[in-house]
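J.: Sequence and predicted structure, then a few things I'm wondering about:
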Amino acid sequence: MSGAADLRARLEAEAEAAGFTKLGICRPDAIPQAAERLQAFLDAGRHGQMDWMERRANWRGDPTELWPEARSVIMLAEAYTPVGDPLATLDHPERGNISVYSRGRDYHDLVKKRLKRIGRWLVDAADCEIKVFVDTAPVMEKPLAAAAGLGWQGKHTNLLGRDLGNWVFLGAIFTTAELPVDAPETDHCGSCRACLDICPTNAFPAPFQLDARRCISYLTIEHDGPVDEDLRPLLGNRIYGCDDCLAVCPWNKFAVEAQEAAYWARAELRAPRLDALAALDDAGFRAVFSGSPIKRIGRNRFVRNVAYAIGNSGRPELLPSVEALTEDPDPVVAEAAAWAVARLRGAFA
């Protein structure tokens, strides 16, 4: 075995020991189409309020600009595949549905810790430099992961693999080391439209395209201020994120089980009662969601989502909990609560 091949084999062993499901490697220039596609997405305004995508578009679209010294990009996937039906809570409108990835510990912290462990090993083994990235830097992880052979971007734009499914977190290690690269994966979606057809808000203008402005994950997490009234009923009881397009992918029958217990759903977040969530003040919100990615959006945006869910519930017993929010100090929460009260009262007039 050559020196590079031996290093690669040892690297894969380190990644597996650290808890990653799969590893692939590509060159930083392996996604030449990314910049043009990103610019088209931005020009169409489909990023909504996510202005940070514009500010570092040159780095995001061209990894060679992000760190010119890098010679290889190591992409790693870690499974967080749920146990049971991830959409089961949608049948219980008195409870909130929270996206699977955020029912446990914040993956950013866990994945970055593992990446740093592998990175330290690589620095010692190959006398190189590294930079690690997990979702918060201007790196297009999904195109890089496809170029590195981990899978392909499905019609829902998420990464999926024949041996992974699509319930995966991605991390990247940029390095100055020259490493053997993998062949990119090709599309295996075929004629399937399951992910497109299930979307409650029709957020996919076409296969492989997403308009974030209509995506429930964007609306409940990234969007600041009131949600368009035409879209509110379509949120249902989804109060943080949306898993519909992920959950129906047929490739999930090959999904790898999650090995990290910290990703398993906390009991209180599997199907939380909407009336209990509506009562959270800022201190209560921070206490409940300590160590969770949900904490990032803050109490007001989260309770706004809860108010919309109560308005969609059709449950008159939830009226008192949302009526109390009509006097909330945050005007967006108060308006959402007033909308919910009017919607519930209208349903039983």
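T.: In hand now; what should we look at?
J.: C-alpha from now on. contacts and neighbour counts both.
T.: Will do.
J.: how far out from the middle of the chain is the helix or strand Leu11 falls within?
T.: Secondary-structure assignment from DSSP states H and E places Leu11 in helix 3-18. Between the centre of helix 3-18 and the centre of its chain there are 28 Å (CA atoms, centre = their mean, to the nearest Å).
J.: what's the following helix or strand after it?
T.: strand 22-26.
J.: name the helices or strands packed onto that following strand?
T.: helix 3-18, strand 72-79, helix 141-147 (3 or more CA pairs under 8 Å, 6 or more residues apart in numbering; DSSP states H and E).
J.: tell me which residues in the helix holding Leu11 are buried?
T.: Leu7, Arg8, Leu11, Glu12, Glu14, Ala15, Glu16, Ala18 (16 or more other CA atoms under 10 Å).
J.: Counting by contacts, list what it packs against.
T.: strand 22-26, helix 107-126.
J.: just to revisit the earlier point, any chance of TSV for the helices and strands packed on strand 22-26, columns distance to Glu323?
T.: Listed next are the helices and strands packed on strand 22-26 as TSV, based on distance: least, CA to CA, whole Å:
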stretch	distance to Glu323
helix 3-18	49
strand 72-79	41
helix 141-147	43
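J.: In addition, the following structure is provided for comparison:
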Amino acid sequence: MVAEALPPPDDRLEDRLEAVARAHGFAAFGIARADAAPETAERLNQWLAEGRHGDMIWMESRAEQRGSPQGLWPEVRSVIALGMSYAPALDPLALAAHRTRGRISVYAQGGDYHDVVKKALKGVARWLIGEAEDAEVKVFVDTAPVMEKPLSAAAGLGWQGKHTNLVSREHGSWLFLGAIYTTLDLTPSKAGRDTCGSCAACQDACPTDAFPAPYRLDARRCISYLTIEHNGPIPVALRRGIGNRIYGCDDCLAVCPWNKFADTAHRHRAFLPRAELAAPSLGDLLDLDDAAFREVFAGSPIKRIGRGRMVRNAAIAAGNSGDRGFVPVLERLAKDESPMVADAALWALDELAS
């Protein structure tokens, strides 16, 4: 499939590179100079100084490398920014009223994006090395100290919206971002332009008030952070706001008006939702032991949070459901060997009793 889409050799390198990227499944492509987002380090350091990263210690420990591409790799001259679409066919907010079902963020309902995007990045990088033998490259997707969002904005994929995520005119808020660093001097694309205007939909939609101001996120109040990254009891004051969200939150993304232009035809098939992850039963999740958790979430990014965090999240969702049918399983979980599971179950029992 990729070979059939290769461009003629007389096109300029940047055009051929874009054609190859699209043949590998990327819906968005752009190039930025390695020094194109100089404000990144200052904004990152301020965010860290305010403690808004919560338990994400890796953000702090490698801040110097994260602040600029040259901080990670001094030889880099250009950044190839790439986006793979996971635009949902259904409204991500539709499950809000189905309180006995868990809501999983759209990005985690299909295959693990780390594997899919990295494989495609490596394919594009191999082609580039073949075309420019003096080129050196490094590929990154999410797990390295790379600030993909400001770099993608500098490369013209979109802009960082008021919810701090990338927004694309063509793909809305639904892009997995990857980057290829290279020693080549490539012609940069035109940077993205902020088109949020006076819209505050994402700010107004947040159930836990995680935005102290437009373009600023306090991760400690963000449901995605609380249900995925935070390993321990979730602050009691934020539990009711979590509703039936058990892994991540799409609210600030889903309400963005630019999503009406997102074409699901560009969605990578690897991210089509798995039936068991589209609307899982809270009762089934509360019954999970370690072995069952690993089986259900094999091949999913969800597997990395472990059984404890998932059952903790499901217990909070059960407490928010108003359904006393969950009482027996919650009573059992109140004696769970995981303190955070037991704590969440006891809280849920109190909520259902009130």
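T.: Happy to help now that I have it. No experiment lies behind these values; they were computed from the predicted model shown.
J.: one step back: highest average neighbour count across the helices and strands packed on helix 3-18 of structure 1?
T.: Mean neighbours per residue, mean count of other CA atoms under 10 Å, is largest over the helices and strands packed on helix 3-18 of structure 1 for strand 22-26, with a mean of 24.
J.: Give the aligned range of that one in structure 2.
T.: Under TM-score structural alignment, strand 22-26 of structure 1 corresponds to residues 28-32 of structure 2.
J.: mean shift between the matching stretch and structure 1?
T.: Taking mean CA distance after the TM-score superposition for structure 1, the mean distance separating stretch 28-32 of structure 2 from the aligned residues in structure 1 is 0.6 Å.
J.: quick one, what contacts the alignment partner in structure 1 of Leu95 of structure 2?
T.: Structural alignment places Leu95 of structure 2 opposite Thr89 in structure 1 (criterion: TM-score structural alignment). Counting by CA atoms under 8 Å, 6 or more residues apart in numbering, Thr89 of structure 1 touches Arg95, Gly96, Asn97, Arg270, Ala271.
J.: who wins for most neighbours among these?
T.: Asn97 (31 neighbours; other CA atoms under 10 Å).
J.: quick one: that residue and Asp244 touch, right?
T.: No - judged on CA atoms under 8 Å, Asn97 of structure 1 makes no contact with Asp244 at a distance of 11.1 Å.
J.: secondary structure class for the most centrally placed residue in structure 1?
T.: Nearest residue to the geometric centre of structure 1 (CA atoms, centre = their mean): Tyr101, 7.0 Å. Here Tyr101 of structure 1 is helix, with the state taken from DSSP: H, G, I helix; E, B strand; the rest coil.
J.: What's the separation between the residue mapped onto it from structure 2 and Tyr113 of structure 2?
T.: When structure 2 is aligned by TM-score structural alignment, Tyr101 of structure 1 is paired with Tyr107. According to CA to CA, to the nearest Å, Tyr107 of structure 2 stands 8 Å off from Tyr113 of structure 2.
J.: Report the distance from stretch 182-190 of structure 2 to the chain centre.
T.: 26 Å.
J.: Other residues contacting it?
T.: Contacts of stretch 182-190 of structure 2 (CA under 8 Å, 6+ apart): 14, 30-33, 75-80, 135-138, 154-156.
J.: Repeat that for stretch 305-325 of structure 2.
T.: 99-100, 102, 227-229, 231-232, 239-240, 242-247, 282, 285-286, 288-290, 293-294, 326, 330, 338, 340-342, 344-345, 347-352.
J.: Just those: which are in strands?
T.: Here DSSP state E is the test, and these give Arg245, Ile246, Tyr247 as lying in strands.
J.: Leaving out the residues flanking it, which one is nearest to the aligned partner of the second one in structure 1?
T.: When structure 1 is aligned by TM-score structural alignment, Ile246 of structure 2 is paired with Ile239. Nearest in space to Ile239 of structure 1, with sequence neighbours left out and distances taken as CA to CA, 6 or more residues apart in numbering, is Asn305 at 5.0 Å.
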